[in-house]
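Peer 1: give the three-dimensional model of this entry:
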Amino acid sequence: MDLDNRRVRKRSLLLIEQRRKHNKSSLKKSGVDEEYGEKKNLMDESLELFDEEEQKKEDYKNKSGEERKHREDIRKRALANLTPTKSDEDLRKVSRKSTFVVTYLKEKTEAEIATKQEELTLKKEELKLERDRFELEKQERVQRLENEKQNNKMLMELLAKCLNKWN
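Peer 2: Got it, this is the predicted structure:
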């Protein structure tokens, strides 16, 4: 048997309808405990998923229909140059709310930027202090080496004098 999208869809819809009818008849029966097998559980899950998908499609259609009506209304008013109506006032309120949101987000972003700049400044200062500390340690090491060289030189001279006296 050849399978194609149409046949699979048709068979799935048939099985879903049969399960709906079975669920309706089992709801009418009162006090009857039914044992569900794996197939029935899967069909119930499929039925729920199918119903959810149908609800989403319906919601999307309603939403897009409302948006379309709203766009048409705006176009009509723009073309007719009508005076402001109540819906225009609603749009202004929405505009004010969106302006408030935009200003809030802008202030929040500016505050975050200022905080990051302060953090960067502190890091720079820490790095500078670390660099200065490193330089001081380097100078101390160089000074210590020079002192050791002088001490070794003096010690060598002393040893040479002592050797010359004994020879």
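Peer 1: from here on, contacts and neighbour counts on C-alpha atoms
Peer 2: Fine.
Peer 1: ok, now how distant is Gly65 from Asn164?
Peer 2: Separation of Gly65 from Asn164 (CA to CA, to the nearest Å): 113 Å.
Peer 1: of the two, who's got more company?
Peer 2: Taking other CA atoms under 10 Å, Gly65 and Asn164 do not tie; Gly65 has more neighbours (12 against 9).
Peer 1: quick one more, to check against the first:
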Amino acid sequence: MIDTEAQVVRTEASHAWVVIRPHTPCGNCDPQTGCRSVAISRMFGQAQQQYRVNNPLGAVEGEYVKVAVTERTLLQSALWAYGLPLVAIILGALLGRFLAPGVPLAEVVGAAIGFCGAFAWLRVTRHRIADRGPIIVSRHGRTPPPRGCSSAD
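Peer 2: Here you go, the predicted model:
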């Protein structure tokens, strides 16, 4: 399991929206800058992104929690997010070439249609995929737990 600390910002039915708590440097990270992968992701992301997670423990707004995801789920999500569009682009290009041989842009149009189809399918099914994803595994109350590296660093 990969876990990290977060704070619940709102709840809905069996899910909660959380903001991930920033990590501090530890013995396993670079002592000057902390976890480099977190620093890189912060460069390209918003200041505080909210994530929808399963909430079987009934955490409430303002509470600090530990959120975890299995390695298998993380790998499957990455394969869907990167693999499906790639396969759809290739199949779309091949289909464009097959249906319109000799037309210069047939492969490009087929690839674009394949990519758009994969993107639309992922948008429609994202909540089904997310329901097997991150889950709140423990509650810490309204006082933040001590800082340190977790297995997510």
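Peer 1: where does the TM-score land?
Peer 2: Scored against TM-score structural alignment, normalised by the length of structure 2, the superposed chains reach a TM-score of 0.26; 56 aligned residues with a CA RMSD of 3.9 Å.
Peer 1: remind me, longest helix of structure 1?
Peer 2: Longest helix in structure 1 by number of residues (criterion: DSSP state H): helix 86-166.
Peer 1: how far does that one sit from the chain's center?
Peer 2: For helix 86-166 of structure 1, the gap between its own C-alpha mean and the chain's C-alpha mean amounts to 31 Å (CA atoms, centre = their mean, to the nearest Å).
Peer 1: next one: stretch 58-70 of structure 1
Peer 2: With CA atoms, centre = their mean, you get 28 Å for stretch 58-70 of structure 1.
Peer 1: got the buried residues for that stretch?
Peer 2: Judged by neighbour count (16 or more other CA atoms under 10 Å), stretch 58-70 of structure 1 contains no buried residues.
Peer 1: likewise for stretch 6-13 of structure 1?
Peer 2: Here stretch 6-13 of structure 1 shows Ser12 as buried, counting by 16+ other CA under 10 Å.
Peer 1: re earlier: could you list every helix and strand in contact with the longest helix of structure 1?
Peer 2: For helix 86-166 of structure 1, there is no helix or strand it packs on, judged by 3 or more CA pairs under 8 Å, 6 or more residues apart in numbering; DSSP states H and E.
Peer 1: let's see it at 10 Å
Peer 2: helix 38-80 (3 or more CA pairs under 10 Å, 6 or more residues apart in numbering; DSSP states H and E).
Peer 1: now do the helix it packs on against helix 86-166, angle only.
Peer 2: Angle, helix 38-80 of structure 1 to helix 86-166, by axes from the mean of the first three to the mean of the last three CA atoms, to 10 degrees: 110 degrees.
Peer 1: run through who's touching stretch 38-48 of structure 1.
Peer 2: By CA atoms under 10 Å, 6 or more residues apart in numbering, the residues outside stretch 38-48 of structure 1 that reach it are 12-13, 15-20, 23, 36-37, 49-54.
Peer 1: select only the buried ones of those residues in PyMOL?
Peer 2: Command for PyMOL, covering only those of the contacts of stretch 38-48 of structure 1 found buried under the criterion 16+ other CA under 10 Å:
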select buried, resi 12+16+19
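Peer 1: I'd like the next helix or strand past the longest helix seen in structure 2.
Peer 2: Looking across structure 2 with DSSP H, the single longest helix is helix 106-130. Sequence order places strand 135-141 as the next helix or strand after helix 106-130 of structure 2, per DSSP states H and E.
Peer 1: what residues of that next one count as buried?
Peer 2: For strand 135-141 of structure 2, by 16+ other CA under 10 Å, it's 135-136, 138-139.
Peer 1: now for it, which elements pack on it?
Peer 2: strand 2-12, strand 15-20, strand 50-54, strand 64-69.
Peer 1: now the ones you listed in CSV, with mean neighbour count and distance to Leu86 of structure 2?
Peer 2: Formatted as CSV, those follow (neighbours: other CA atoms under 10 Å; distance: least, CA to CA, whole Å):
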stretch, mean neighbour count, distance to Leu86 of structure 2
strand 2-12, 19, 27
strand 15-20, 21, 30
strand 50-54, 20, 25
strand 64-69, 22, 25
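Peer 1: nearest to Val109 of structure 2, of those strands?
Peer 2: strand 50-54 (34.2 Å; CA to CA).
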